[in-house]
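Student: Everything below, folded, please.
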Amino acid sequence: MDERTVVVTGGTHGIGRAVARAFAAEAWTVVVGARDAAELEETVADLVSETDGTVTGLRADVRDEFDCERLMETTSRAGPKSGIDVVVACAGVYHGDAGETPIDDESYSRFDDHWRTNARGVFATITEALPHLSDGARVLVPTSSVARDGKSGYGSYAVSKAGAEAVVRGFAVDTDFVVGCLDPGQVATDLTGGEGRDPASVAELFVWAATECDPDALDGEVVGLADWKRATRDETNDGIDREEATGGIDG
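Tutor: Okay, here's the model as predicted:
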């Protein structure tokens, strides 16, 4: 059994679930956080059955800093040693259909919840994890090219992802931990309406970033599929180029 512990927010769907499964398959202690208790229970049971790993779940809404605090405190005691080795902040929302939510048609309520979940939620997740991080711990935050490139129709979702990237850069320069963004390109999740690559095909990017990626290349930066391909020369990623790897939204 690996003695390392990872916590994955938004771990019942899409990228989060695939990432939790990938770490469980590597014999890490995995703690999954999510808002829906029933989905959380089902996910944990499935992951344990599929990987025979040590997986537990805790209901947590990243919009609530007290939920985040409780999640991190619980995670720090979940493994064979105290502390958290990796945080993967996958919790996120997209209100509307991907690419069809122009900002000039955005409601205040959607803007606020995008920001509260996707940007402030990342801030709360990292803030509450800090007291529990082990030496050499890493924090990984999925991102999207819409955070950096002007693309029509992504409205306040794009604003919130840009905010999340700024949060990551802030923690990278103001703390001694490695905090970075991962851009998996467009992935088939609820956020993308099922369009994009299989979440399982990008999950290993997160495991690699957590364990092997050069910390200087990750800290405060955006690492994509093309970077992973170059670093690992994994033949299963043949045909992925940088343009493809940074398209669409994460989920």
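Student: alpha carbons only for contacts and neighbour counts from here, please
Tutor: Fine.
Student: Would you agree Ser152 is in contact with Pro102?
Tutor: Yes. Ser152 lies in contact with Pro102 (CA atoms under 8 Å); the separation is 6.4 Å.
Student: what do those two both touch?
Tutor: Here Ser152 and Pro102 have no joint contacts, going by CA atoms under 8 Å, 6 or more residues apart in numbering.
Student: Which other helices and strands does the longest helix anywhere in the chain contact?
Tutor: If you go by DSSP state H, the chain has its longest helix at helix 155-174. Judged by 3 or more CA pairs under 8 Å, 6 or more residues apart in numbering; DSSP states H and E, helix 155-174 is in contact with helix 108-114, helix 120-129, strand 178-183.
Student: so of the ones you listed, which one's packed in deepest?
Tutor: Using mean count of other CA atoms under 10 Å, the stretch among the helices and strands packed on helix 155-174 with the largest mean neighbour count is strand 178-183, at a mean of 25.
Student: chain center to it: distance?
Tutor: Centroid separation between strand 178-183 and its chain, computed with CA atoms, centre = their mean, to the nearest Å, is 9 Å.
Student: Report the angle between the next helix or strand after that strand and strand 178-183.
Tutor: Sequence order places helix 199-211 as the next helix or strand after strand 178-183, per DSSP states H and E. If you take axes from the mean of the first three to the mean of the last three CA atoms, to 10 degrees, helix 199-211 sits at 160 degrees to strand 178-183.
Student: ok, and for helix 199-211, which residues are buried?
Tutor: By 16 or more other CA atoms under 10 Å, the buried positions in helix 199-211 come out as 199-200, 202-207, 209-210.
Student: compare with the first, here's sequence two:
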Amino acid sequence: MSLQGKKALVTGGSRGIGSAIAKRLAADGATVAITYAGNKAAADATVAAIEQAGGTAFAFQADAADGASQRAGIEQAAGALGKVDILVHNAGVAEFATIEQDTDALFDRQFDVNVRGVHVGTRAALPHLSDGGRIILIGSISGELGLSAVATYSATKAAVAALARSWAKDLASRNILVNTVQPGPIDTDLNPADGEFAQQMTTMIPLGRYGTVDEVSGVVAFLAGPDASYVTGTTINVDGGTAA
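Tutor: Purely as a prediction, here's the structure:
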């Protein structure tokens, strides 16, 4: 229970990696609030799973692409928690398109959610964030790799890592630690290990398999906990060696 008494806010926490992060932080003792864009049933299921395991959780609707909605959701979550010790930005979208196929709308949607939503959400949370708190951004190894048909998504995740590096310096005087976790191929309902592209993707992974959501949430829990007290401004890849 290394996070006993801590209050955690996870954006995009209704399913997949975000849900796993919320459950892990709760299992480690934190009270957790999640935000979700529109899937209330999945958000309620995550809250129910945490409560059934003996934890405390809340869910609030917030569209990360909409500044007003993002700010309102953050404010509601912070109000329910009383304060924020751990802020995890997991909300994100990915659209696959080559440069010939890309459009202004696809570009804007990904930057609005993946970058602007993180920027707006962090600024909204800062007045509630405890000195000595943690900000953890969920990026992607796509931000380091040149992969076909994901240029815009990759650019958003490179921007996320850049924000974290600079914010780590901006917030060091408050001892707020800011880091990025960059998953590689992770088995989720949107990218299943037995999906259409999984066999081709697996050949790129030195460990020869997809990762699990629990392997990502474990790294997030480390960064949120006391053992990471001297870790800030860095990125940790959870990718089976794919970006090595």
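Student: Which among the helices and strands packed on helix 155-174 of the first structure is found nearest to Gly83 of the first structure?
Tutor: Counting by CA to CA, Gly83 of the first structure lies closest to helix 120-129 out of these; the figure is 9.4 Å.
Student: how big is the offset of that closest one relative to the second structure?
Tutor: Compared with the second structure after the fit, helix 120-129 of the first structure shows a mean deviation of 1.0 Å (mean CA distance after the TM-score superposition for the first structure).
Student: That helix - contacts with which helices or strands?
Tutor: Under the contact criterion of 3+ CA pairs under 8 Å, 6+ apart, helix 120-129 of the first structure touches helix 65-76, strand 84-89, helix 155-174.
Student: looking at the ones you listed, which is buried most?
Tutor: Most buried of these by mean neighbour count (mean count of other CA under 10 Å) is strand 84-89; its value is a mean of 26.
Student: for the first structure, longest strand please?
Tutor: Secondary structure assigned by DSSP state E gives strand 133-142 as the longest strand of the first structure.
Student: What is that strand packed up against?
Tutor: By 3+ CA pairs under 8 Å, 6+ apart, strand 133-142 of the first structure packs against strand 84-89, strand 178-183, helix 199-211.
Student: which one of the buried residues of helix 199-211 of the first structure is nearest Thr75 of the first structure?
Tutor: Checking those one by one against Thr75 of the first structure (CA to CA), the nearest turns out to be Ala210, at 16.8 Å.
Student: I figured the closest one hits Val178, correct?
Tutor: No. If you go by CA under 8 Å, Ala210 of the first structure and Val178 don't touch, sitting 9.6 Å apart.
Student: Spit out the residues that contact the two alike.
Tutor: Here Ala210 of the first structure and Val178 have 138-139 as joint contacts, going by CA under 8 Å, 6+ apart.
Student: what's near enough to touch the closest residue to Ile99 of the second structure other than its chain neighbours?
Tutor: In this structure, Ile99 of the second structure finds its nearest non-sequential neighbour in Ala149, 7.2 Å apart by CA to CA, 6 or more residues apart in numbering. Ala149 of the second structure sits next to 96-99 when contact means CA under 8 Å, 6+ apart.
Student: Number of residues surrounding Thr232 of the second structure?
Tutor: For Thr232 of the second structure, the count of nearby residues is 23 (other CA atoms under 10 Å).
Student: measure it to Ala65 of the second structure for me?
Tutor: Distance of Thr232 of the second structure to Ala65 of the second structure, computed by CA to CA, to the nearest Å: 27 Å.
Student: counterpart of Leu171 of the second structure in the first structure?
Tutor: When the first structure is aligned by TM-score structural alignment, the residue opposite Leu171 of the second structure is Thr175.
Student: how about that match, what does it touch?
Tutor: Contacts of Thr175 of the first structure by CA under 8 Å, 6+ apart: none found.
Student: Apply 10 Å and report the result again.
Tutor: Listed by CA atoms under 10 Å, 6 or more residues apart in numbering, the contact set of Thr175 of the first structure reads Leu130.
Student: Kindly provide the distance from it to Glu73 of the first structure.
Tutor: 19 Å.
Student: How about Gly10 of the first structure: what's its closest non-neighbour residue?
Tutor: Counting by CA to CA, 6+ apart, the residue nearest Gly10 of the first structure is Ala91, at 3.8 Å.
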